[in-house]
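Q: sequence isn't available, so here's the structure alone:
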């Protein structure tokens, strides 16, 4: 079987990139027979592609940032590539499929955010994603999604039959584990200017991540706690991120809230180990990887009680209403000050993260490839 996978987002830290990297690495460990043709961005990091005979790299200069060129490339040139390399099954982990190809298609849909909350997308981007996602979902022979919650949304919002959707949970990378070498943790703290204990948030700065309310919740902590703990925001600037910096300025928290921008995985797992707490206040997630990564690193997690998050974290996180700033602040306070609760959350986190492995993700995905391949000619 000849499989093509679009991995142009594989060099990024966003959820799509984490998914592509983890999937490809694990497929290489369990599958030495099928041929994989992996599409990559020319000039971007590609060291996540396995160096073995059945994995082949295909480069393109068309990136995700130029929507017009990207759409034309996917709808006109990608079908040519599928024919040129005699591909049997195409896997699009980026919401969009080549609509005019007759090849067998698998689509990964992480969420249906563009249909749900209009304030979270630029209007033009929202319309584009809605149209292309709807058409791609109908085109797909099979849809993979990361949670039962997302599956229900795909059924209700996109009108896709339940039997066409397969839920496959995402794994946690091996480097996310407890690091006991204090010198490594001290070095990463010094690198990012951290001289206090800190509360960590990981995610792009956009309205869906609910960071403005997180800052308000942090500001409501008792003064002695906010003096003891910094709030560290890890992630790139996104749509309407200026509102977040305006909030920090308004509340006079410039010395207490630190923005790092994107952080490489080599640093991120160390920052998670050095943190006292991970807060995940998102209003909507199709899955949500950072809470599991934090649990694997042995730090307690407090998180939203919305969308797929309770499904992912189970009983291993302290949940709160993300629209209720007071409730969020109380959850943070408890997780910082109640030692018994902290220990319990860490213990439960270690157990919870055992349910999520990239090997299992790869095995279940390979089973979908085989199912679709075996249907050729039907």
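A: Good, I have the coordinates. Just so it is clear, the structure is predicted and the values come from calculations on it, not from any experiment.
Q: okay, CA-based contacts and neighbour counts for the rest of this
A: Fine.
Q: ranges for the strands of this protein?
A: 2-6, 35-41, 55-60, 89-92, 104-108, 142-145, 165-167, 197-202, 229-234, 257-261, 277-280, 301-304, 318-320 (DSSP state E).
Q: highest average neighbour count across those?
A: Neighbour counts (mean count of other C-alpha atoms under 10 Å) averaged over each of the strands of the chain peak at strand 277-280, with a mean of 27.
Q: okay, pairing it with this:
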């Protein structure tokens, strides 16, 4: 099967689905292509500069590269109201002659290009939605008129409704992502199949042997942690919408109350960096590509994401540590049986909930349940096999 993924930007080793799903499909023996602009991940965003240890430049010069069996193609682009039009996309698709074209958005100029080309190039078209309610701010003010709402309705909802006529199936990542896709992006409910974002369980897995335990202890020692410390890890952007400062303040509160075993480990970059550094018991490691994070999850005791959903949650869970998330998140399947929630952005409650995880045997029980669940329900291997079944069904459908 010839499969083409189209994405507005791409960086090797950065970004989960853009790197892992194509590679897993290639492992299954399919011819997989990924078409992107010349831009790297976040290149249109103001915070791109925060990732200078990963991105030396905004753009990639080489037009083609083979990465993990996936053919990566770069095409020129035009920016349009924070979205991209990919020049030469039609020509590239015509040359490849794919059976399937898959995007990770429902409505965007380049997705419209794919929809318009479909009747002429005769492929099946698939999309996805990773917008969840915790990130979709307009959901909270939708009942009011605003220019932001008008812009969304015109450029996303109505355009999405048109594009959906050409879309064979859409894969929202969670139940609330499906709600967003239907209500705010014009995708018919009957075309939606909830499919979670996955985890590479070959990379993210619990420690099962003595070598792993030795490596864990060595890394903890390097970072200044003792065997008895309870390390609470957060990975991602240090931004107000992610608000890792809640965890830092909670650790600071515990430290000052005499619970000095609790430590905060933050891996990433962003505007809250200086405030996090000022909190007792907290340290920062610069942004790392996701492929390097497994060792830090294995060296930690609790994973914490204070506000929004993050794929890092399931990576941490796959490594066998319990996770703490906000009580406002809708994707409960990520924490059910393998973690707890706390009252949204309440530092006191965060501190109290971390204390409930003080017992190592309790953390181990939660972590074991999480790693088993991630392997059986969230692995990219399983998702890739299911995705091929979905593609095949629609290709054979009369």
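A: Right, received. Where do you want to start? Note that this is a predicted model, so its numbers are computed, not measured.
Q: kindly provide the TM-score of these chains.
A: Overlay of the two chains. TM-score (TM-score structural alignment, normalised by the length of structure 1): 0.78; 346 aligned residues with a C-alpha RMSD of 3.4 Å.
Q: tabulate the strands of structure 1 (TSV), appending distance to residue 74 of structure 1.
A: Below are the strands of structure 1 laid out as TSV (distance: least, C-alpha to C-alpha, whole Å):
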stretch	distance to residue 74 of structure 1
strand 2-6	10
strand 35-41	11
strand 55-60	11
strand 89-92	10
strand 104-108	13
strand 142-145	18
strand 165-167	23
strand 197-202	31
strand 229-234	31
strand 257-261	30
strand 277-280	34
strand 301-304	36
strand 318-320	40
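Q: and those: which comes nearest residue 349 of structure 1?
A: Evaluated over these, closeness to residue 349 of structure 1 peaks at strand 301-304, with 8.2 Å, by C-alpha to C-alpha.
Q: quick one: the helices in the stretch 151-300 of structure 1?
A: 182-191, 211-219, 223-228, 242-250, 265-274, 290-296 (DSSP state H, counting those that start in this stretch).
Q: of all these, which lies closest to residue 126 of structure 1?
A: helix 242-250 (19.8 Å).
Q: run the angle between the closest one and helix 211-219 for me.
A: Angle, helix 242-250 of structure 1 to helix 211-219, by axes from the mean of the first three to the mean of the last three C-alpha atoms, to 10 degrees: 20 degrees.
Q: ok, and the closest non-adjacent residue to residue 365 of structure 2?
A: Spatial nearest neighbour of residue 365 of structure 2, chain neighbours left out: residue 338 (7.9 Å); criterion: C-alpha to C-alpha, 6 or more residues apart in numbering.
Q: same thing with residue 364 of structure 1?
A: In this structure, residue 364 of structure 1 finds its nearest non-sequential neighbour in residue 168, 6.8 Å apart by C-alpha to C-alpha, 6+ apart.
Q: quick one: what's aligned to residue 314 of structure 1 in structure 2?
A: The criterion is TM-score structural alignment: under it, residue 314 of structure 1 has residue 336 as its aligned partner in structure 2.
Q: from residue 359 of structure 2, how far off is that match?
A: 19 Å (C-alpha to C-alpha, to the nearest Å).
Q: okay, the two: which has more neighbours?
A: residue 336 (15 against 10; other C-alpha atoms under 10 Å).
Q: residue 175 of structure 1: neighbour count?
A: Residue 175 of structure 1 has 15 nearby residues by other C-alpha under 10 Å.
Q: ok, so what distance separates it from residue 315 of structure 1?
A: 23 Å.
Q: and residue 275 of structure 1, by the same measure?
A: 21 Å.
Q: what about those two, which has more around it?
A: residue 275 (26 against 14).
Q: wait, what's in contact with the aligned partner of that one in structure 2?
A: Correspondence of residue 275 of structure 1 to structure 2, assessed by TM-score structural alignment: residue 300. By C-alpha atoms under 8 Å, 6 or more residues apart in numbering, the contact set of residue 300 of structure 2 is 230-233, 321.
Q: residue 269 of structure 1 against residue 173, yeah?
A: No: using C-alpha atoms under 8 Å, residue 269 of structure 1 is not in contact with residue 173; the gap is 9.7 Å.
Q: just checking, what residue in structure 1 corresponds to residue 188 of structure 2?
A: Aligned counterpart of residue 188 of structure 2 in structure 1: residue 161 (TM-score structural alignment).
Q: my read: that match touches residue 153, true?
A: No: between residue 161 of structure 1 and residue 153 there is no contact under C-alpha under 8 Å: 11.4 Å.
Q: what's the overlap in contacts for these two?
A: With C-alpha under 8 Å, 6+ apart as the test, residue 161 of structure 1 and residue 153 reach no residue in common.
Q: between those two, tell me which one has more neighbours.
A: residue 153 (19 against 11).
Q: now do the contacts for whichever residue in structure 1 pairs up with residue 368 of structure 2.
A: Under the alignment (TM-score structural alignment), residue 368 of structure 2 pairs with residue 347 of structure 1. By C-alpha under 8 Å, 6+ apart, the contact list for residue 347 of structure 1 reads 298, 316.
Q: and residue 289 of structure 2, how far is that from residue 151 of structure 2?
A: Applying C-alpha to C-alpha, the value for residue 289 of structure 2 to residue 151 of structure 2 is 34 Å.
Q: mind checking the end-to-end distance for stretch 130-140 of structure 2?
A: With C-alpha to C-alpha, one end of stretch 130-140 of structure 2 sits 18 Å from the other.
Q: the residue nearest to residue 365 of structure 2 reaches residue 366, doesn't it?
A: Yes: checked against C-alpha under 8 Å, the pair residue 338 of structure 2 and residue 366 is within contact range at 4.3 Å.
Q: need the residues touching each of the two.
A: Listed as contacting both residue 338 of structure 2 and residue 366 by C-alpha under 8 Å, 6+ apart are residue 322.
Q: how close does the most centrally placed residue in structure 2 get to residue 21 of structure 2?
A: Closest to where the C-alpha atoms of structure 2 average out (C-alpha atoms, centre = their mean) is residue 311, at 3.9 Å. Counting by C-alpha to C-alpha, the gap from residue 311 of structure 2 to residue 21 of structure 2 is 14 Å.
Q: measure the residue nearest to residue 343 of structure 2 when sequence neighbours are not counted to residue 220 of structure 2 for me?
A: In this structure, residue 343 of structure 2 finds its nearest non-sequential neighbour in residue 327, 5.6 Å apart by C-alpha to C-alpha, 6+ apart. Counting by C-alpha to C-alpha, the separation of residue 327 of structure 2 from residue 220 of structure 2 is 30 Å.
Q: how about residue 204 of structure 2?
A: 18 Å.
Q: residue 327 and residue 220 of structure 2: which is more packed in?
A: Neighbour count, other C-alpha under 10 Å: between residue 327 of structure 2 and residue 220, residue 220 has more, with 19 against 15.
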